[in-house]
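> Take this sequence and fold it.
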Amino acid sequence: MNAPAQQQRASQLRTVTVEREFAHPPEKIWRALTQPHLIEAWLMKNNFVPAMNQRFTLTGDWGSVDCQVLEIEAQRSLSYTWAAMGLDSVVTWTLTPTGAGTRLRMEHSGFRPDQDQAFHGAQYGWNKFFGGLEQVLAGLEGAA
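Just a heads-up that it's a prediction; the model follows:
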């Protein structure tokens, strides 16, 4: 495929973005994003290990997601592949400290135009997961 065709195809890809401010420090949110028992409490069962290129699986009642860590910068950003049911995509978390806590931004990118069901499902799902994340954070003691 030539470069213009690749650029056009890439420009057609869609991204689900959820951004929310939490009244918790980045350290606390980072725990919920990287500790397997906490990830399970708000997202899915998993065998996550916070290390570059580490492969892991998220497992739900409907099936599983194959993932690999692409980027990890403690308490700042985490990015991993998300491959399930024909969707090859990337999830990126960005934590930004604010005066009141932390702004957490999640981008799930790579939805093709023919993947409407997956795209809309992700919009619904990530908003629901953010609610679960808030509950997990509320139950955690301290920042560390």
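
> contacts and neighbour counts: CA atoms only from here.
Noted.

> could you pull out the strands for the protein?
14-22, 45-46, 55-60, 63-73, 77-84, 87-98, 101-111 (DSSP state E).

> what inclination does the fifth one have with respect to strand 101-111?
Spelled out, it's strand 77-84. Angle of strand 77-84 versus strand 101-111, following axes from the mean of the first three to the mean of the last three Cα atoms, to 10 degrees, is 30 degrees.

> Quickly note the distance from the residue nearest the centre of the chain to Leu140.
Nearest to the mean C-alpha position of the chain, counting by Cα atoms, centre = their mean, stands Val91 at 4.4 Å. Going from Val91 to Leu140 by Cα to Cα, to the nearest Å gives 24 Å.

> give me the number of residues near the closest residue to Ala32 other than its chain neighbours?
Of all residues not flanking Ala32 in the chain, Leu38 sits nearest, at 5.2 Å (Cα to Cα, 6 or more residues apart in numbering). Leu38 has 19 neighbouring residues, counting by other Cα atoms under 10 Å.

> for comparison, sequence B:
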Amino acid sequence: MEYGSIEREIHVDATPEVVFEVVSRPEHISQWWTDDAELDATPGAAGELIWGDRAQVAPIVVVDVEPPRLFSFRWCHPEGRLDDPRSLLITFELTPAGRGTRIRLTETGFREMGWEAAKVADYYRDHVAGWDTFVPRLGDYLARLVSAR
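Just a heads-up that it's a prediction; the model follows:
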């Protein structure tokens, strides 16, 4: 199996502007992915994704912010060192499609982490299962958000 990248794509009936807010703002991220989030959607800004009562905290660094088209960040830094260039990159590409938006999520960098093969395979499988859960939740949250407006 190839562990280069994970890609997921969905179409939602929401504008790219709304989708951009939902993938880049803490108050929305905590509704479909994490229990809490602390981040500023500014390139180079450090933040955190939080699960449970801080039981699991993932430091992140925002990479690209191009509203309403692109949002990306790095996470899973070796030993939590945000200055280490080895990390996983998550990119949300938002493309207008009809009256909605095509969301393309890509996570890359598994091979570049420097892990032994078994650890790469474990992380990859774990992240595949995670995105298989959270990408549909993103779509469901957007549907609820748009219908409430």
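
> coming back round to it: and of the strands of structure 1, who's closest to Gly121 of structure 1?
Nearest to Gly121 of structure 1, of all the strands of structure 1, is strand 14-22, at 9.9 Å by Cα to Cα.

> Pull out the buried residues from that closest one.
14-17, 22 (16 or more other Cα atoms under 10 Å).

> Just give me the closest of the residues you listed to Arg103 of structure 1.
Of all those, Arg103 of structure 1 sits closest to Phe22, with 6.2 Å by Cα to Cα.

> Identify the residues contacting the aligned partner of that closest one in structure 2.
Under the alignment (TM-score structural alignment), Phe22 of structure 1 maps onto Val12 of structure 2. Each residue near Val12 of structure 2 by Cα atoms under 8 Å, 6 or more residues apart in numbering is listed here: 100-103, 139, 142-143.

> Over to Ala41 of structure 2?
Applying Cα under 8 Å, 6+ apart, one finds that Ala41 of structure 2 lies in contact with 24-25, 62, 65.

> List buried residues within those.
Applying 16+ other Cα under 10 Å to the contacts of Ala41 of structure 2 flags 24, 62, 65 as buried.

> What's the match for the first one in structure 1?
Right, Ser24 of structure 2. Matched by TM-score structural alignment, Ser24 of structure 2 corresponds to Thr34 in structure 1.

> That match and Gln123 of structure 1: what is the separation?
Counting by Cα to Cα, the gap from Thr34 of structure 1 to Gln123 of structure 1 is 22 Å.

> what does Ala74 of structure 1 give?
Separation of Ala74 of structure 1 from Gln123 of structure 1 (Cα to Cα) stands at 26 Å.

> can you check Gln115 of structure 1 too?
Distance, Gln115 of structure 1 to Gln123 of structure 1, by Cα to Cα: 12 Å.

> And Trp42 of structure 1, by the same measure?
With Cα to Cα as the criterion, Trp42 of structure 1 and Gln123 of structure 1 are 16 Å apart.

> Kindly report the same for Trp62 of structure 1.
Plainly put, Trp62 of structure 1 is 17 Å away from Gln123 of structure 1 if you go by Cα to Cα.

> Looking at those two, which one has more neighbours?
Remark: of Trp62 of structure 1 and Gln123, Gln123 carries more neighbours, 16 against 5, as counted by other Cα under 10 Å.

> any idea what sits nearest the alignment partner in structure 2 of the more buried one, other than its immediate chain neighbours?
Counting by TM-score structural alignment, Gln123 of structure 1 corresponds to Val128 in structure 2. Among residues not flanking Val128 of structure 2 along the chain, Ile6 sits closest, at 6.7 Å (Cα to Cα, 6+ apart).
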